[in-house]
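# sequence unknown, structure follows:
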């Protein structure tokens, strides 16, 4: 039994079976998805279909990302926020054009069941973006930070990697968990097409929405596998701008 974490997919369905096959996933394995399943490439609705079926065969944990939050609001109200439409929402709407209201309601229920974060039995935290409370994720007062915060990631990058965890200068947010896994901020912004480790945090979003790949990682061994660059799987599309 292994535990795998999967980065942001952003409608790139063709990449998902690629990484599951490369990692040799079995029905005994646990799959933890870090969110942002939609918005970007043309198969957002189809990604959700795939995940719903995958959940019937595997132990899956689905974290909710900011793009999932926006899509959920649209499925519930029929109204899409301007910021969502400008950042992949239009492509997601198009992917739902052939879907019945019943199918959309099934997807809405799936979004509503997603977790804001997950802590496993080894005290590893899995969250889409981050949190700001120095007392830990459970004490966060502004819950949208789970989906949008980047200060956790920025703090990890800015902290001296040689700083002892016992030091008074060590940022307290990182002391509550053995490891933290996030998505949300593409590593390609930092000139890396691979996951990035800073302190005890791992960023698994390797830019699948843009020019990067989808990544899956074994959280125990830290071995990871990647899809082809998603732009090569959708050569006639632009992905997210």
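Structure's in. What do you need? Note that the coordinates shown come from a computational prediction; the quantities given were computed from them, not determined experimentally.

# when you work out contacts or count neighbours from here on, use the C-alpha atoms and nothing else.
Fine.

# who touches stretch 47-55?
11-13, 37-38, 60, 107, 110 (CA atoms under 8 Å, 6 or more residues apart in numbering).

# how about that stretch: buried residues?
47-49, 51 (16 or more other CA atoms under 10 Å).

# from residue 87, how far out is residue 118?
26 Å (CA to CA, to the nearest Å).

# what about residue 157, neighbour count?
With neighbours defined by other CA atoms under 10 Å, the count for residue 157 comes to 15.

# against that first model, consider the following:
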């Protein structure tokens, strides 16, 4: 018997909220948990979020996708871009959570392995998952990285993908903490870092679990 398929939106360093959702969901070895990226930055405990994802990855089938914030951090660590942009968008909080002492090699080996393992998309049954958006006419393997990791739905919501599969994304935070569901696309970034909630959704039932930034479960 196959397990559940559950996606979790942008976490942004809110370990308490993530812990609450995972405790409620209690995923097991048959379940697939898809995390949509942006685990770090802005919130108080980015390191703790990664610790928790690694821990639960030993108990369930964790599919962790990359977000634009992971891209920014990795580019800085690898010397591919200046730190200024990353710090402006939440990198300071991430560095603080790792007790940064000036050495850019601050990630524990297990965490670096986690970040290096992140994928850009995941396809399962009638759904595909990615961080931000997509080109409706292109195969997922041909998608521009800019669309997958950076495109804001405020700049335009893509048409249905030619495959007929439903897109599940994050990245574009809803102002009021609500889930955007327009049929062919569902956005689960419910603005946890901005005072909203962290959201998990089961597919295809669309059962929802939500937690506030402090970890309080939303009934």
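That came through fine. All of these numbers come straight from a predicted model, not from anything done at the bench.

# ranges for the strands of structure 1?
With DSSP state E, the ranges of strands along structure 1 come out as 3-6, 30-33, 59-62, 117-119, 124-127, 179-182, 196-198, 201-203, 215-218, 224-226.

# which part of structure 2 lines up with the first one?
Per the alignment by TM-score structural alignment, strand 3-6 of structure 1 matches residues 5-8 in structure 2.

# cool, the last one as well?
Alignment note (TM-score structural alignment): strand 224-226 of structure 1 is matched to residues 208-210 of structure 2.

# the matching stretch vs structure 1, average distance?
Compared with structure 1 after fitting, stretch 208-210 of structure 2 has a mean deviation of 0.5 Å; criterion: mean CA distance after the TM-score superposition for structure 1.

# from the middle of its chain, how far away would that stretch be?
15 Å (CA atoms, centre = their mean, to the nearest Å).

# which residues touch that stretch?
If you take CA under 8 Å, 6+ apart as the criterion, stretch 208-210 of structure 2 is touched by 21, 24-25, 197-202, 217-219.

# could you dump the residues you listed into JSON lines with distance to residue 32 of structure 2 and neighbour count added?
Shown next, in JSON lines, are the contacts of stretch 208-210 of structure 2 (distance: CA to CA, whole Å; neighbours: other CA atoms under 10 Å):
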{"residue": "21", "distance to residue 32 of structure 2": "14", "neighbour count": "24"}
{"residue": "24", "distance to residue 32 of structure 2": "15", "neighbour count": "12"}
{"residue": "25", "distance to residue 32 of structure 2": "11", "neighbour count": "15"}
{"residue": "197", "distance to residue 32 of structure 2": "22", "neighbour count": "30"}
{"residue": "198", "distance to residue 32 of structure 2": "18", "neighbour count": "30"}
{"residue": "199", "distance to residue 32 of structure 2": "16", "neighbour count": "28"}
{"residue": "200", "distance to residue 32 of structure 2": "12", "neighbour count": "26"}
{"residue": "201", "distance to residue 32 of structure 2": "12", "neighbour count": "22"}
{"residue": "202", "distance to residue 32 of structure 2": "10", "neighbour count": "17"}
{"residue": "217", "distance to residue 32 of structure 2": "22", "neighbour count": "16"}
{"residue": "218", "distance to residue 32 of structure 2": "23", "neighbour count": "13"}
{"residue": "219", "distance to residue 32 of structure 2": "23", "neighbour count": "6"}
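
# return the member of these nearest to residue 159 of structure 2.
Distance to residue 159 of structure 2 across the contacts of stretch 208-210 of structure 2 (CA to CA) is lowest for residue 201, with 21.9 Å.

# OK, contacts around that closest one?
By CA under 8 Å, 6+ apart, the contact set of residue 201 of structure 2 is 6-8, 188, 207-209.

# thinking again about what came up before, can I get the contacts of stretch 47-55 of structure 1 in a markdown table with distance to residue 143 of structure 1 and neighbour count?
Output for the contacts of stretch 47-55 of structure 1, formatted as a markdown table (distance: CA to CA, whole Å; neighbours: other CA under 10 Å):
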| residue | distance to residue 143 of structure 1 | neighbour count |
| --- | --- | --- |
| 11 | 25 | 29 |
| 12 | 27 | 27 |
| 13 | 29 | 26 |
| 37 | 20 | 30 |
| 38 | 21 | 32 |
| 60 | 23 | 19 |
| 107 | 23 | 19 |
| 110 | 20 | 16 |
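
# which part of structure 2 matches stretch 39-57 of structure 1?
The aligned range for stretch 39-57 of structure 1 is 41-59, by TM-score structural alignment.

# what ranges do the helices span in structure 1?
Assigned by DSSP state H, structure 1 shows helices spanning 15-22, 44-54, 66-77, 82-84, 90-95, 101-112, 145-148, 151-158, 230-233.
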